[in-house]
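Colleague: Sharing a model that was predicted from the sequence below.
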Amino acid sequence: MQEFEIKLQVPPATRAAIDAALARGGTARRERLRAVYFDTPGGDLARAGMALRVRQEGRRRVQTLKAAGTDVLTRFEHNVALRPGETIDPRRHAGTSGGQRLLQLLTDAAQPLQERYRTDIVRRTRLLRAGRQQLELALDVGQIIAHERRWPVCELEIELVDGSPQAVLDVARRWALRHGLWIDIRSKAERGARLANGEVTGDPVKAPAVRLPGGATVPQAWQSVARASLQHLLANASELAGGQAAGADGAEHLHQLRVGLRRLRAAVRFFRGWDGAPELAPLGAAAADLFARFGAARDCDVIAALLRPVWAEAGLPAASIEQTHGAPPADVLRGAKAQALWLDLLGWACRTPGDGAPFAPPAARRLKRWHRGIVAAIDGFDAMDDAQRHVLRKRIKRLRYAVDIAGSVFPRKAVRRYQEALAHAQEAFGEFNDVCMARELLRGRGDASSLYALGWLAARREALLLSCRGALAALRRTPAFWK
């Protein structure tokens, strides 16, 4: 009842080549799949990450329940063949973990099931054997239909039939890099539910909490971090690469993607050199490279949001905030470097963690060292220049991400108290950094709006210096939770 697959979006120019490559296999076949998806009028199944459908597969009709699994590539799936004339009945999935959740959800919702959307897909499949591994490759071409709305489908699914999940990732890497494909974790059901609601772009996804098991080892902790990073990164990357989140609509998706890359880099630094920790330097370097390729567009958005109300209150027109024009985020995320990073991270998330040293002791030592380095800076804070304060801000942010990783293995109340002090420091230093960036951007301009903003920024900078110093002092007074 567990399905492990990876979905790759196929650009139109590549579709014929992939179809031909699949058709060359001796196990290749082609069929039309028409499915009807059901949900409550309020969309309760979609919100719970579940999908219930009846699909015509040649002469067969199959009722299927799908639900989210333990990671972004694993899903619960239960199929029941239907006899002629039989209609949808959720009780057919009773006795399974997903079925029990479904029945309880429908009981709580107290709403009937109804058709929400359909899919009409032509699928070309081929079995692929490599040693003990057996995979199924399927090229799906068609559309998702909800009322008068349509969402075209052209994607390659690589599903594990027998063997190791790593085989799926290895094959996905070859096909993605050879044909210019990109990973998309949005299922047809997720896209169909949006279409039924008249939506296209999904909400930006924030970083999920890292929950470590009691007595976690270093390898177990790293796997938990890798899985949380993937949920954060791939959800936002799929929206941006798919082109649905573009321009102003995609600004928050891009922000969350950048946050996810920073968190990943901080995690790589946090685990560095520990007994039992994997070699993660290449992963950190790849995350840093991808982050740098997004350019300064997000910084300009922040500066514009900071100064727009200042100009409006003064009755002045907004000065232009130029953006550094790099490649569009969608192009960057469809590229080979981004796909290689996601697949490397998926490799860490899917493998079975080996034995290793306990996580808590080295985590406590590193948290203690990073904390001491930050609070010691208060003594020389007034003598720092803005570039040095920017470095301090990045160290505060890195420490906060590390606390997010390790916090679940320490006393909850003490962790929460420390997180509040750390968040206050990060907020103060973040606003200070925004003011410094705005001053650099406007420096040397002679128009009235820029000159007014520079005066406001100078006064705001002095006030924020006091806030930053106070936040550091408060952090130094906060009891350590890692003792």
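Modeller: That came through, no problem.
Colleague: make it CA atoms for all contacts and neighbour counts henceforth
Modeller: Will do.
Colleague: What's the first helix or strand after the helix or strand that Q426 is a member of?
Modeller: If you go by DSSP states H and E, Q426 is part of helix 412-442. As assigned by DSSP H and E, the chain's next helix or strand after helix 412-442 is helix 448-477.
Colleague: Included below, for side-by-side comparison, is a second structure:
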Amino acid sequence: MATSRHVETERKYDVADSATLPVDRPDLGYVVGPVTQLRLEAVYFDTPALDLHRRGITLRRRTGGDDEGWHVKVPRGRDEKTEIRHPLGRATKVVPAKVVDPVRAIVRDRALVPVATLTTNRTTYTLTDRDEAVATLCDDQVSSRWLLTDHDHDHDGPDDHEGPDDPDTPNWREWELEVVEGRSPRPVLASIEPFLLDSGARRSDHRSKLGRVVAHHGRERPQERPRRATKPAPAADVGELLRTRLVRQISALHEQDAALRSGSPDGVHRMRIATRRLRSALTTAKPLFTQPPDALRQELRWLGQVLGPARDAQVIREHLEAALDAQPRELVLGPVRSRLRLELLHEQRQGLAVAREALDSTRYYRLLDALDALTADLSLAAASHPKARSVLADLVKRDAKRLQRAVKAVAEGDPDRHDVAMHEARKKAKRLRYAAELATPAGGRRAKKLARRAKAVQQALGHHHDTVVARQRLRQLGAQAFLNGENGFTFGLLLGLERLRAEHTEDEFQQAWKHLPRPRTAARWVSRT
């Protein structure tokens, strides 16, 4: 079995031993297809502190059935999980690195140990409609064994123990209703669930079989669960708004960590965005902290810098290749395309290697620990402020003033430093945009409008910066082509086109700047819904 990924949509139901699965009901509306019986043996792995379980994630090695292997399940909705499957391989007690990659941002450098074994005797009924599978109903008899001991909390390496002899292990029966991937889940669930409930079932309190075992052994402590990013109420205080923003971006950071490790072309870009948003939120909210998290902001800056080279090389390569594609064939002289790919693809790969190395470093893992600690205990001087909009308006006004000064420096500064001034203005526009996004739950549609307009300014300035980088690289590539005895004409042509593009981006910036409210107005947009 090759590595695969799919979306699993299922619901679990608690049932008594005497309950009868309603597969013979004539009014069920589906034809019962093949019935299979399986014996599934699964070993669940987690950190001694159950970090994966606390986030609703399961990692197991399962034998039996047609999908035996290593399985990682990550929640993505109320009834949905992303399931990543890997072949069994030879490893039994140590989780392979490839299996851990999707959850490495959670596990970090902590040990993964066996925490429980589950044996499931399963009878599976396939429900069909017009000869097509719609859902599967599973009648499971489950027995379990708890392996985690108090010793594991101080254990740093893989554990070879077989677990305690605990006679008080939960054995239970449950039903699972899983929608076939590709089918619309809601109507299928809505049409079948009433029959299950009429047969004495009730929705399970546990989202996974492991969750039931964890709760049985007293390890399910809700107060220890990491805070989830829920939508705050408009009247929420500043602390709640900031925490929600941070938790959401930390989740994005974890998600893009997995994407980068899997080779996703957008992983670096999106991870850098999450990093910047986190750093910007902490910078904007700095006056509110009893003790500003300056060290954490510096570590986020480091992470952004580590991710930068790979993304920058990718952007410039794609941009220059597109510009080259737009030229008539007679104007492309020499091995221009191969030189672009040779130089820039090499830089991109080098940058990715550096980024991957950083993601496996102790420094990165401690950064993730620090982010968790911050959201768990967010100490703000204004955390109980009765008017969040007023506090946020002051923060937005401050960032808007910074952008205004930066734009003034663009107009009045040294012409030789014009490009540098434009880049500084871009960073200030981005910070204002993120500040407005932070304020949106309290400020409503006008705060959202402010974020959109700040984004337009940021993007125009970003397009200008792209031309600056492109011109620098084209000069270097043209010089290298000349030294190698190649024709540098096309590089000069592209450089000239980038100069014209830079002029257009200046106009784009001026238009966007005209529509951005000045500091006092920006503050009013946030303070009044």
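Modeller: Received it, and whenever you're ready, just let me know what you need. Fair warning: this is a prediction, and the values are worked out from it, not measured in the lab.
Colleague: once aligned to the first structure, how far is stretch 464-475 of the second structure on average?
Modeller: Aligned to the first structure and superposed, stretch 464-475 of the second structure gives a mean residue distance of 1.0 Å (mean C-alpha distance after the TM-score superposition for the first structure).
Colleague: Strands of the stretch 51-200 of the first structure, residue ranges please.
Modeller: Assigned by DSSP state E, counting those that start in this stretch, the strands in the stretch 51-200 of the first structure fall at 60-68, 74-82, 114-130, 133-146, 149-162, 182-183.
Colleague: Deepest in the core, which of those is it.
Modeller: Greatest average neighbour count among these goes to strand 182-183 (a mean of 28), per mean count of other C-alpha atoms under 10 Å.
Colleague: Contacts for that one, please.
Modeller: 6-10, 176, 238, 241, 333-335, 339 (C-alpha atoms under 8 Å, 6 or more residues apart in numbering).
Colleague: Narrow these to just the buried residues.
Modeller: Taking 16 or more other C-alpha atoms under 10 Å as the criterion, what is buried in the contacts of strand 182-183 of the first structure is 6-10, 176, 238, 241, 333-335, 339.
Colleague: picking up where we left off before, nearest to W222 of the first structure, out of the strands of the stretch 51-200 of the first structure?
Modeller: strand 74-82 (18.7 Å; C-alpha to C-alpha).
Colleague: And the closest one, what does it pack against?
Modeller: Contact partners of strand 74-82 of the first structure among helices and strands, from 3 or more C-alpha pairs under 8 Å, 6 or more residues apart in numbering; DSSP states H and E: strand 2-9, strand 60-68.
Colleague: run the last query once more with 10 Å
Modeller: When contacts are defined as 3 or more C-alpha pairs under 10 Å, 6 or more residues apart in numbering; DSSP states H and E, strand 74-82 of the first structure sits against strand 2-9, strand 50-57, strand 60-68, helix 97-109.
Colleague: For V409 of the first structure, which of the ones you listed is the nearest?
Modeller: The nearest among those, by C-alpha to C-alpha, is strand 60-68 at 25.9 Å.
Colleague: That closest one: how far from the chain's middle?
Modeller: Centroid separation for strand 60-68 of the first structure versus its chain: 26 Å, with C-alpha atoms, centre = their mean, to the nearest Å.
Colleague: Please point out which parts of the helix holding Q426 of the first structure sit buried.
Modeller: In terms of neighbour count (16+ other C-alpha under 10 Å), helix 412-442 of the first structure has its buried residues at 415, 418-419, 421-439, 441-442.
Colleague: Which elements pack onto it?
Modeller: Counting contacts by 3+ C-alpha pairs under 10 Å, 6+ apart, helix 412-442 of the first structure is packed against helix 297-314, helix 386-406, helix 448-477.
Colleague: Out of the helices and strands packed on strand 74-82 of the first structure, the one nearest V161 of the first structure is which?
Modeller: Using C-alpha to C-alpha, the nearest of those to V161 of the first structure is strand 2-9, at 8.4 Å.
Colleague: Could you check the angle that closest one makes with strand 149-162?
Modeller: 130 degrees (axes from the mean of the first three to the mean of the last three C-alpha atoms, to 10 degrees).
Colleague: Identify the residue of the first structure aligned to G443 of the second structure.
Modeller: Structural alignment (TM-score structural alignment) places G443 of the second structure against F410 in the first structure.
Colleague: can you check K514 of the second structure too?
Modeller: Checking TM-score structural alignment: K514 of the second structure goes with A473.
Colleague: so that match touches H424, yeah?
Modeller: No - shown here, A473 of the first structure and H424 do not form a contact pair, counting by C-alpha atoms under 10 Å, at 11.2 Å.
Colleague: Find the residues that touch each one of those two.
Modeller: S467 (C-alpha atoms under 10 Å, 6 or more residues apart in numbering).
Colleague: L341 of the first structure maps to what in the second structure?
Modeller: Residue correspondence to the second structure (TM-score structural alignment): L341 of the first structure is matched to L367.
Colleague: what's near enough to touch G58 of the first structure?
Modeller: Contacts of G58 of the first structure (C-alpha under 10 Å, 6+ apart): 31-34.
Colleague: hmm, which of those residues are the buried ones?
Modeller: Among the contacts of G58 of the first structure, those buried by neighbour count (16+ other C-alpha under 10 Å) are 32-34.
Colleague: would JSON lines of the residues you listed with secondary structure and distance to R211 of the first structure be doable?
Modeller: Compiled in JSON lines, those are given as follows (DSSP: H, G, I helix; E, B strand; the rest coil; distance: C-alpha to C-alpha, whole Å):
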{"residue": "R32", "secondary structure": "strand", "distance to R211 of the first structure": "42"}
{"residue": "L33", "secondary structure": "strand", "distance to R211 of the first structure": "39"}
{"residue": "R34", "secondary structure": "strand", "distance to R211 of the first structure": "40"}
